[in-house]
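**Q** sequence and predicted structure, then a few things I'm wondering about:
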Amino acid sequence: MTELNFQFDKTWSLQPIDGETGQTFMGMKDSQKVFIKRNTTPFLAALSREGIVPKLVWTKRLGDGNVLTAQEWLEGETLTPTEMSEFPAVIQLLHDIHHSRSLKNMLYRLGGEEMTAFAFLSQYSTDLPAELRHNPYLHRVFRYLEDHLPNDGDIQVCHGDPIHSNWFLSEEDRLYLVDWDATVLADPALDLGIILGRYVPYNQWRKWLEFYGYHVTEEVLERVYWYSGMDFLRRIKHYYEQFELQKMNREILLLQKIFNF
C-alpha cells in the first residue's frame, strides 16, 4: 500500500489519487467505491448536510491518530477555466455558501479562523523570501495593496481556494465545491477575487457581481480587485517556497493581466 501506512481495514483497497497533497484516495471494498481523504476539515460533515460536497459516508479515526473520511464516489468532471466564467451555477452556489447562517455558526463552533484584509497582507509579508521581496514588479503590487487596504465586508464562510479544479460537476449535472482545507471566515470578496481574477475579464466583473447579488459600486470592485491581487501574491510565495517555479511564473503572468503596471 505504497507509503500509506494506514493500519486500515484490510478489506479495503486504497489507490492514491493524483494531487498536490497526497492525501486523497479511491477506496474499494467489494462493489463499493468511495472517495477517501486523510485529515480533512471537520467542517466536511456540515458541508455534506448542505449538499455542497458529495455525501459523507463515514469517518474513521485510526490508531496512529490519522482521521479518514469517506464520501460517495461520483462520476463526473471538474470545471474547465472557460466554464468558470460561463456557469451560472458557480455564482449561485458561491452566493448560497456565503449567506448560509448554519455554515457560519458551525465554522465558528469548530474554531474557524477569522481573517481580515490586513491579516492576509501581514501573512504574506511575514518571512517573505528575499528574491520575492526585491522583485520590482511584485513589490509594486504589494505597495498598491498596502496603500489601498480595503474596509472588510461582512465576515462569512469562504472556501478560500475556489479554483476551477475544485468545482466538480457530476454526471447528473449536480455542481459541488470540494476540497475545503483552506476554508476561512473572511470577506466574501476573497472567493470572488480569486474567481474573477483568474477566469473573468475585468470588463465583465460588474455583470458577474450583479448576478451574484451585489449592488456594484466602485468600493465593491476595489475590494474584489484587492483580494484578487492578494491571492496571486500568496500563491506566488507558496510556489516559490515549494520550488515550483513554473507554477510561480504562471501566477505572475496571470497577475500581470489585471495589475498591469
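**A** In hand now; what should we look at?
**Q** every contact and neighbour count from this point should use C-alpha atoms.
**A** OK.
**Q** which of the helices or strands spans residue 157?
**A** strand 156-158 (DSSP states H and E).
**Q** moving C-terminal of that strand, what's the next helix or strand?
**A** Note on strand 156-158: by DSSP H and E, the next helix or strand toward the C-terminus is strand 167-170.
**Q** what helices or strands is that following strand leaning on?
**A** Contacts defined by 3 or more CA pairs under 8 Å, 6 or more residues apart in numbering; DSSP states H and E place strand 167-170 against strand 76-78, strand 175-177.
**Q** tell me which of those sits most buried.
**A** Here the criterion is mean neighbour count by mean count of other CA atoms under 10 Å, and of those the winner is strand 175-177, at a mean of 22.
**Q** so after that strand, what's the next helix or strand?
**A** Going down the chain from strand 175-177, the next helix or strand is strand 184-186, by DSSP H and E.
**Q** the closest residue to residue 193 other than its chain neighbours in helix, strand or coil?
**A** Leaving aside its sequence neighbours, residue 193 sits nearest to residue 228 (CA to CA, 6 or more residues apart in numbering; 4.1 Å). Classification of residue 228 using DSSP: H, G, I helix; E, B strand; the rest coil returns helix.
**Q** against that first model, consider the following:
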Amino acid sequence: MMDRTQHQQEVQAFLQRHISNKAWDLTLPVGSGHETYFAQCGDQTYFVKIGVQIARYQALAAMGLTPQVLAAGRLADGESILVQAYVAGKNPSRREYRLHLTQFAAAIRQLHHNTALQKLLPQAPSDLYAAAGLEALSRLEQKWARWRAQVPQAAEFVDHSLGDLRQKIADFQGAGLVASHNDICNANWLVSTDGKVYLIDLESMSLDDPALDVGATLWWYYPPQLRESFLEEAGYPPDAAFQERMQVRMAMHCLHILLPREQSFDVFDPDDFTQSLADFRAVLAGEENPQGYED
C-alpha cells in the first residue's frame, strides 16, 4: 500500500539543508492526491510537493501563474521535491470567478500560448484536434475498463456514450494544440488575499485542445451570458465548432475525474458512481451545470 508520508523524514532534511536548519512541522493537505506537505518553521510556511515535473512549475512561476519556486531537487529514490512559497488565499467561489473573469481568462490565454512551456511537455504525434481527442478518448476507455465491472448498472450507458463521443471527435476540424492544464477546476486555482490568481497542480498538463480547459471553466463556473466575454478575453472564437469541441471534451473530463488517478490515494465507491454521473449526463444532453452558477 502506498504511504502518503513516505518521504517525510527526507523532506525534513531537505528543508533543513535548503531553507532553514531549524525544526520543521509538516502537515498533509486535505485530499487524496500525491504526497504533499504544508511545511512550517516559526512564522514561515511553505508548500512541498513530491514527484512532480519541476520544470513546469519553474516555467509557470516565471510567468507569475504559480507560486514562486524556492528550492527543488531529488530525494534518495530519485523522486523530485519542490518547495514553493505559501500563498495566503483560497480556492475561488463562483462569485470570485465572475469577479475576476478577466484575470482567469488572461491566465488561461497566457498558459496556453507560452512557447517555453509548450517545449517542456511531451510532444504530440499530431497537432489536429481530432487526433488529440481520439488519443484522450482511448486513454479514458482504458481507464474506464479497469473499473467497469464494479458498476454493471452504469456500464451500458457509459459504453454507449463513449461510442457516441468517438464519432463526434472523428468529425473535429482544425489544429492548434496548446499547453493545456487538463484539470482546471476551482480546486486547482488559488485566489490570494490581494486578488491575484494562481494555478496549482500541474501534473496533468499536456499539449491538447484548448477546448478542454476553456470548456471546463465555462460550464462549471460561468453562466451563458458571460461566456462570450470570457472567450474574447481568452482569445477563442464563440463559434459552433469550438462549442462542439468544448462539450465533447467536457463530457470526457466529467467521466475521467470520477475514476481514480494512477499512483494516487483516490478511492472508488461503486455505490455512488451512478449518482455521480450527473455532470456527465448533463453535458452529453447539452444541459447546464446542475449545480447552477451561484454559491
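**A** Good, I have the coordinates. Just so it is clear, the structure is predicted and the values come from calculations on it, not from any experiment.
**Q** TM-score for these two?
**A** The pair, once superposed, lands on a TM-score of 0.85 when counted by TM-score structural alignment, normalised by the length of the first structure; 257 aligned residues with a CA RMSD of 2.8 Å.
**Q** now tabulate the helices and strands packed on strand 167-170 of the first structure in a markdown table and tack on distance to residue 125 of the first structure.
**A** Output for those, formatted as a markdown table (distance: least, CA to CA, whole Å):
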| stretch | distance to residue 125 of the first structure |
| --- | --- |
| strand 76-78 | 33 |
| strand 175-177 | 29 |
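**Q** nearest to residue 12 of the first structure, out of those?
**A** Nearest to residue 12 of the first structure among those is strand 76-78 (23.1 Å), distances taken as CA to CA.
**Q** read off where the closest one ends up in the second structure.
**A** Using TM-score structural alignment, strand 76-78 of the first structure lines up with residues 89-91 of the second structure.
**Q** and the spatially most central residue of the first structure, what does it touch?
**A** In the first structure, the centroid-proximal residue (CA atoms, centre = their mean) is residue 161; its distance is 1.4 Å. Residues near residue 161 of the first structure by CA atoms under 8 Å, 6 or more residues apart in numbering: 180, 182, 183, 191, 194.
**Q** list the buried ones in stretch 52-70 of the first structure?
**A** For stretch 52-70 of the first structure, the neighbour count (16 or more other CA atoms under 10 Å) marks 52, 53, 54, 55, 56, 59, 67, 68, 69, 70 as buried.
**Q** give the equivalent position in the second structure for the residue nearest to the centre of the first structure.
**A** Residue correspondence, TM-score structural alignment: residue 161 of the first structure in this structure matches residue 183 in the second structure.
**Q** equivalent analysis for residue 6 of the first structure, please.
**A** Taking TM-score structural alignment, the alignment pairs residue 6 of the first structure with residue 9 from the second structure.
**Q** show the subsequent helix or strand relative to the one helix or strand its match maps to.
**A** Secondary structure from DSSP H and E places residue 9 of the second structure in helix 8-18. Moving toward the C-terminus from helix 8-18 of the second structure, the next helix or strand (DSSP H and E) is strand 25-27.
**Q** and that next one, what does it pack against?
**A** By 3+ CA pairs under 8 Å, 6+ apart, strand 25-27 of the second structure packs against strand 36-41.
**Q** what span of the first structure lines up against the strand it packs on?
**A** Aligned by TM-score structural alignment, strand 36-41 of the second structure falls on residues 24-29 of the first structure.
**Q** what about the matching stretch, how far off from the second structure?
**A** Here stretch 24-29 of the first structure, set against the second structure after superposition, deviates by a mean of 1.5 Å using mean CA distance after the TM-score superposition for the first structure.
**Q** got a list of contacts for that stretch?
**A** Here stretch 24-29 of the first structure makes contact (CA under 8 Å, 6+ apart) with 11-18, 33-38.
**Q** nearest to residue 255 of the first structure, of these?
**A** Nearest member of the contacts of stretch 24-29 of the first structure to residue 255 of the first structure, counting by CA to CA, is residue 18, at 26.6 Å.
**Q** need the contact list for that closest one.
**A** Shown in contact with residue 18 of the first structure (CA under 8 Å, 6+ apart): residue 24.
**Q** could you rerun that using 10 Å?
**A** Going by CA atoms under 10 Å, 6 or more residues apart in numbering, residue 18 of the first structure touches 24, 25.
**Q** and it, how far from residue 126 of the first structure?
**A** Distance of residue 18 of the first structure to residue 126 of the first structure, computed by CA to CA, to the nearest Å: 31 Å.
**Q** next one: residue 25 of the first structure
**A** Residue 25 of the first structure is 34 Å from residue 126 of the first structure, by CA to CA.
**Q** those two: which is more packed in?
**A** Using other CA atoms under 10 Å, the more surrounded residue of residue 25 of the first structure and residue 126 is residue 25, with 20 against 8.
**Q** on contacts alone, who are the packing partners of the strand holding residue 157 of the first structure?
**A** Contacts defined by 3 or more CA pairs under 10 Å, 6 or more residues apart in numbering; DSSP states H and E place strand 156-158 of the first structure against helix 88-98, helix 101-109, strand 184-186, helix 189-199.
**Q** residue 143 of the first structure is nearest to which of those?
**A** Closest approach to residue 143 of the first structure among those (CA to CA): helix 189-199, 18.2 Å.
**Q** what inclination does the helix or strand following that closest one have with respect to helix 189-199?
**A** Going down the chain from helix 189-199 of the first structure, the next helix or strand is helix 205-212, by DSSP H and E. Per axes from the mean of the first three to the mean of the last three CA atoms, to 10 degrees, the angle that helix 205-212 of the first structure makes with helix 189-199 is 130 degrees.
**Q** so which bits of helix 205-212 of the first structure are buried?
**A** Here helix 205-212 of the first structure shows 205, 206, 208, 209, 212 as buried, counting by 16+ other CA under 10 Å.
**Q** give me the neighbour count for residue 217 of the second structure.
**A** By other CA under 10 Å, 23 other residues sit near residue 217 of the second structure.
**Q** do the one 5 residues further on as well
**A** Neighbourhood size, residue 222 of the second structure [other CA under 10 Å]: 21.
**Q** just give me the match in the first structure for it.
**A** For residue 222 of the second structure, the aligned residue in the first structure is residue 200 (criterion: TM-score structural alignment).
**Q** quick check: its match touching residue 81?
**A** Yes. Using CA atoms under 10 Å, residue 200 of the first structure is in contact with residue 81, at 9.3 Å.
**Q** endpoints of stretch 76-90 of the second structure, how far apart?
**A** End-to-end distance of stretch 76-90 of the second structure: 33 Å, with CA to CA as the criterion.
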